[in-house]
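Engineer: With the input below, show me the fold.
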Amino acid sequence: MKVLVIEDDHKIAGSIKKGLEQEGNTVDLAFDGETGLDLATEVNHDVVILDLMLPKMDGIEVSKSLRKENIHTPILMLTARGGLSDKLIGFESGADDYLVKPFAFEELIARVNALTRRPSEIKNSKLIINNLELDINRFEVKLENKNVGLSRKE
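Structural biologist: As a prediction, this is how the structure comes out:
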């Protein structure tokens, strides 16, 4: 699994990276929101672990920006802010889960594994190239707006 950790505290980021790598994962690190957003948009990750309070761009803005760009990678917010309003704002920004620091590493792993077990959401089920249209949800292919008869296997 490929994980992006966006955390400004180098010690916490390093500990998370080490633990995730010991579990067999590949980990990319970013220490500010802008760099994290760039990595998240340029590289395909299975999950993003995102701190809320970051330099350059906070975690809420990173999360909103990812969702605005139609990036549906699961986001786990990992932050010291544990108030109900903070959690609600995090979820509203696009986070899929929220874990408050300090945390048990075993719980972090369990939450990451739970997030990656969920099927990816497909927002746009149609692929259109010139006069060819493929609808993945309906298993239909159209050429020049006419259905192409394909078997289920095709």
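Engineer: alpha carbons only for contacts and neighbour counts from here, please
Structural biologist: Noted.
Engineer: Checking the residue nearest to residue 141 when sequence neighbours are not counted next. Helix, strand or coil?
Structural biologist: Nearest residue to residue 141, sequence neighbours excluded (Cα to Cα, 6 or more residues apart in numbering): residue 134, at 4.7 Å. With DSSP: H, G, I helix; E, B strand; the rest coil as the basis, residue 134 sits in strand.
Engineer: now the other sequence, so there's something to compare against:
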Amino acid sequence: MLKKGKTVHILIVEDDERIVGFMKRGLEAEDFNIDVASGTSQAIDMVNARFYDLLIIDIFLGADDGLDLCQTLRRRRVESPILIMTAKGTPETERVSKAAGADAYLAKPFAFEDLVATIAGLRRSYSPSGLLKEVHAK
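Structural biologist: As a prediction, this is how the structure comes out:
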């Protein structure tokens, strides 16, 4: 379990109900609070309505584009960490995802343990306000 004293709210933006079900069940079992959006306009409305500790966004959302959503959220000063998922796991796709404002990248298919490990890494890197913690070498 990754939760440390506070409810962690995650928004999954994914249009594949099978993947959503897999992720939602697993993450709720880890005590995360999960909301789901199937497209960009719904995701923007949900982000405007509440703070999310993490956003998990699929690149391909039917007619919508997850990278465009990522860029839009960053332009709107959304500082929550963003994890991009894609079935097209190439170095170029990873570079483009990070250029769009993503903090992490995960290629599908993935093991649930890899998703949890990526979330744990993002949580260690971010303070409660969503800003990167400074790392001081000693």
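Engineer: quick one: TM-score?
Structural biologist: The TM-score (TM-score structural alignment, normalised by the length of the second structure) is 0.84; 122 aligned residues with a Cα RMSD of 1.3 Å.
Engineer: re the thing from before, how about the residue nearest to residue 141 of the first structure, what does it touch?
Structural biologist: 126, 127, 128, 140, 141, 142 (Cα atoms under 8 Å, 6 or more residues apart in numbering).
Engineer: Tell me which two of those sit farthest apart.
Structural biologist: 128 and 140 (11.9 Å; Cα to Cα).
Engineer: Neighbour count for those two, which is higher?
Structural biologist: Between residue 128 of the first structure and residue 140, counting by other Cα atoms under 10 Å, residue 140 is the more crowded of the two (16 against 13).
Engineer: if I look at the more buried one, how far off is residue 119 of the first structure?
Structural biologist: Residue 140 of the first structure sits 21 Å away from residue 119 of the first structure, going by Cα to Cα, to the nearest Å.
Engineer: from the contacts of residue 134 of the first structure, which ones fall inside helices?
Structural biologist: Counting by DSSP state H, no part of the contacts of residue 134 of the first structure is found in helices.
Engineer: Sort out for me which of those are in strands.
Structural biologist: 126, 127, 128, 140, 141, 142 (DSSP state E).
Engineer: The first one is in contact with residue 133, isn't it?
Structural biologist: Yes - using Cα atoms under 8 Å, residue 126 of the first structure and residue 133 qualify as a contacting pair, with a distance of 6.8 Å.
Engineer: Run through the strands of the first structure in chain order.
Structural biologist: Using DSSP E, the strands of the first structure run over 2-6, 26-30, 47-50, 75-79, 97-100, 126-129, 132-135, 140-143, 146-147.
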